[in-house]
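Enquirer: next input, structure requested:
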Amino acid sequence: MRRLLATIGAVLLVTSMAACGSDSSDSGSSAAPKETTITVFAAASLKGTFTEIGKQFEAANEGVTVKFNFAGSSDLVAQIQQGAPADVFASADTKNMDKATADQLVEGTPANVARNTLEIATPPDNPADVDELSDLGDSKVKVVLCAPEVPCGSAAKSVEDVSGVDIKPVSEEQSVTDVLNKVINGEADAGLVYVTDVKAAGDKVKGVEFPESSKVVNTYPIAALTGSKSPEVAKNFAAYVTGAKGQAVLAAAGFAKP
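Expert: All right, here's what the predicted structure looks like:
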């Protein structure tokens, strides 16, 4: 009987100690969140919106840091193909995302997050009096475009094809940001950029809309990458961009729904 009572007492003691040790509310301690950093490769035209979305995502996910690499989509996919460490890819067109998918670098199926169209940007005083797309075909007007392999350059070529306007650019840039900066700095009379870029630039440029732009629409896809070391966080970020909060940020910047 004494042996049985001793055994019962020992069990009760261990159970009591375990219960005390598991009550984190008394001690005020809790498991610290795991520190995780993901790198998002995103098209240059997404810089403003994705920077904001990244801050929101970090605030909603304690311990997570989002780093970005913004550049032309063709440059980004080339870097990913060459083994650059990245967790998420957001392209300004489906063509470059298709390249990553074909090389089995994309996890699952890319999701479309936004659409964008082109607009003419000129310096605020519009020195060349650009009023419509056909004005860009005048050899006296210094026009800057994105290079053909870049999504905004491919879109510009399509606009030329549907309109019949032959544009002879003074330079071709590797990102839409570079085109916009040349216009802002007075190095060009006009440039073809996205509607969202004109809006983001504010009074630094004047936007000139043209009806032909509606015939050429760029769709932006996003996907987590197979090389990600934090695949779940990468998928969650992509889902956040396609979710209500991410879409709200994109819509406020002038992007159209996918």
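
Enquirer: when you work out contacts or count neighbours from here on, use the C-alpha atoms and nothing else.
Expert: Noted.

Enquirer: quick check: buried residues in stretch 55-69?
Expert: Under the neighbour-count criterion of 16 or more other C-alpha atoms under 10 Å, stretch 55-69 has 57, 64-66, 68 buried.

Enquirer: actually stretch 97-114, sorry about that
Expert: Buried residues in stretch 97-114 (16+ other C-alpha under 10 Å): 97-101, 105-107, 110-114.

Enquirer: with the residues you listed in mind, which one is nearest to F210?
Expert: When the buried residues of stretch 97-114 are ranked by distance to F210 (C-alpha to C-alpha), A114 comes first, at 20.5 Å.

Enquirer: setting aside sequence neighbours, what's the nearest residue to the closest one?
Expert: Closest residue to A114 apart from its sequence neighbours, by C-alpha to C-alpha, 6 or more residues apart in numbering: P258 at 4.3 Å.

Enquirer: now the second one, please; I'll put the structures next to each other:
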Amino acid sequence: MLPWLTVLALVTGCSPTRNNDVPLTGGDALSGDLHVLVAASLLPVAETLAADFERRHSGVEVLISAAGSSALREQVLAGAPADVFVPADPVHLETISDEMGLVGTPVAVARNSLVLAVPAGNDAGVASLADLSRPELLIGLCAAEVPCGTHARAGLTRAGIAAAPDTDEPNARALVTKLAAGELDAAVVYASDAASVEDIEDLGWPAGAAPETTYQAVVLTDALNPGAAAAFVEFLLSATARDAFEDHGFRAP
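Expert: Coordinates of the predicted model:
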């Protein structure tokens, strides 16, 4: 049994159950604040999952913090309150593991891919990735240090595209907000964002295979509520969570 599952069994007095819609632990056996740090692209689905988890465990309050994965990693390393971390790229978990360790092995909970997206109506007539190099257009990417920016630049390089971004946003949600507001003519965003925001049109990735990322969740070594943290990570593997991820445009890992 993985260490964080052992913690869960000790706290709840029962074994967790995967891939069903019944409470994964003993309901009221868990209590206290649960600090969950998630990549900004996960915020909408994380809020949905947090509310569901709280209904199952009335004594737990899930506190979601969302930002760029690199910023969250630095918060964890600086000692900010954090029980569970779900970045948009496993590389950030590797850094934390090397410097302070992890409880158990990270588990993949969802996948995502990048797409070329435009504001509804596509007034600029964007049709391909090559349009990202048109100087007359307002182009947006995520900053290079966060996963949506790292993978976007790698994918564009493979496609032979020299993008000329007018803005490098600190996280995926900030980029999507500008795109949906019509402040940009085109951007590279996550497929989940394009699926969940009405004012954005998804043009796919018209240059072969789209860049992908996998979200992994883990209980942190300094977790103040390890029992609830282990239960929440296990909940992310349930059928209920999988359905929620798919409803928000993510794919199964």
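
Enquirer: verify the stated contact: the residue nearest to A114 of the first structure with A111.
Expert: No. Look at P258 of the first structure against A111 with C-alpha atoms under 8 Å: they stay out of range, at 9.1 Å.

Enquirer: can you report how many residues lie near the residue mapped onto L133 of the first structure from the second structure?
Expert: If you follow L133 of the first structure across to the second structure using TM-score structural alignment, you land on L129. Residues lying near L129 of the second structure (other C-alpha atoms under 10 Å) number 25.

Enquirer: L129 of the second structure reaches A207, doesn't it?
Expert: Yes. Under the criterion of C-alpha under 8 Å, L129 of the second structure makes contact with A207 at 7.5 Å.

Enquirer: map P106 of the second structure across to the first structure for me.
Expert: Counting by TM-score structural alignment, the partner of P106 of the second structure is P110.

Enquirer: roughly how far apart are the residue lying closest to its match once chain neighbours are set aside and L4 of the first structure?
Expert: Distance criterion C-alpha to C-alpha, 6+ apart; nearest residue to P110 of the first structure, sequence neighbours excluded, is A223 at 4.7 Å. To L4 of the first structure, A223 of the first structure is 63 Å away according to C-alpha to C-alpha, to the nearest Å.

Enquirer: those two: which is more packed in?
Expert: For A223 of the first structure versus L4, neighbours defined as other C-alpha under 10 Å are more numerous around A223 (27 against 8).

Enquirer: give the contact list for the counterpart of that one in the second structure.
Expert: Here A223 of the first structure is matched to V218 in the second structure, going by TM-score structural alignment. Shown in contact with V218 of the second structure (C-alpha atoms under 8 Å, 6 or more residues apart in numbering): 84-86, 102-107, 233.

Enquirer: before we move on, what about D89 of the second structure?
Expert: 69, 147, 213-216.

Enquirer: same check, this time on V198 of the first structure
Expert: Residues in contact with V198 of the first structure, defined by C-alpha under 8 Å, 6+ apart, are 119, 121, 205-207.

Enquirer: what's the helix or strand for V11 of the first structure?
Expert: helix 2-22 (DSSP states H and E).

Enquirer: that helix packs against which elements?
Expert: With contacts defined as 3 or more C-alpha pairs under 8 Å, 6 or more residues apart in numbering; DSSP states H and E, helix 2-22 of the first structure has no helix or strand neighbours.

Enquirer: so where is the helix or strand that comes right after that helix in the second structure?
Expert: Beyond helix 2-22 of the first structure on the C-terminal side, the first helix or strand identified by DSSP H and E is helix 24-27. Under TM-score structural alignment, there is no match for helix 24-27 of the first structure anywhere in the second structure.

Enquirer: tell me where the stretch 101-250 of the second structure has strands.
Expert: Ranges of strands in the stretch 101-250 of the second structure, per DSSP state E, counting those that start in this stretch, are 102-119, 139-142, 167-169, 186-190, 200-202, 212-220.

Enquirer: from the buried residues of stretch 55-69 of the first structure, pick the one nearest K245 of the first structure.
Expert: The nearest member of the buried residues of stretch 55-69 of the first structure to K245 of the first structure, counting by C-alpha to C-alpha, is F57 at 9.5 Å.

Enquirer: and the closest one, how far from G243 of the first structure?
Expert: 11 Å.

Enquirer: circling back to that earlier point, got CSV for the buried residues of stretch 55-69 of the first structure, with secondary structure and distance to A18 of the first structure too?
Expert: Formatted as CSV, the buried residues of stretch 55-69 of the first structure follow (DSSP: H, G, I helix; E, B strand; the rest coil; distance: C-alpha to C-alpha, whole Å):
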residue, secondary structure, distance to A18 of the first structure
F57, helix, 37
V64, strand, 32
T65, strand, 35
V66, strand, 39
F68, strand, 45
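
Enquirer: export the contacts of V218 of the second structure to CSV and tack on distance to R153 of the second structure?
Expert: Formatted as CSV, the contacts of V218 of the second structure follow (distance: C-alpha to C-alpha, whole Å):
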residue, distance to R153 of the second structure
V84, 28
F85, 25
V86, 22
L102, 29
V103, 32
G104, 32
T105, 29
P106, 26
V107, 26
V233, 31
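
Enquirer: just the buried residues out of the contacts of D89 of the second structure, in ChimeraX syntax.
Expert: Restricted to buried positions by 16+ other C-alpha under 10 Å, the ChimeraX selection for the contacts of D89 of the second structure reads:
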select :69,147,213,214,215,216
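
Enquirer: which one of the contacts of V218 of the second structure sits closest to A78 of the second structure?
Expert: When the contacts of V218 of the second structure are compared for distance to A78 of the second structure (C-alpha to C-alpha), F85 comes out closest, at 14.0 Å.

Enquirer: what ranges do the helices span in the stretch 151-253 of the second structure?
Expert: Counting by DSSP state H, counting those that start in this stretch, the stretch 151-253 of the second structure has helices at residues 172-180, 191-196, 226-235, 239-247.

Enquirer: A39 of the second structure: which of these is closest?
Expert: A39 of the second structure sits nearest to helix 172-180 of all the helices of the stretch 151-253 of the second structure, at 8.4 Å, using C-alpha to C-alpha.

Enquirer: how close does the aligned residue in the first structure for E246 of the second structure get to L4 of the first structure?
Expert: By TM-score structural alignment, E246 of the second structure lines up with A251 in the first structure. Per C-alpha to C-alpha, A251 of the first structure is found 72 Å from L4 of the first structure.

Enquirer: same question, V217 of the first structure
Expert: In terms of C-alpha to C-alpha, V217 of the first structure sits 81 Å off from L4 of the first structure.

Enquirer: P258 of the first structure now?
Expert: P258 of the first structure is 72 Å from L4 of the first structure, by C-alpha to C-alpha.
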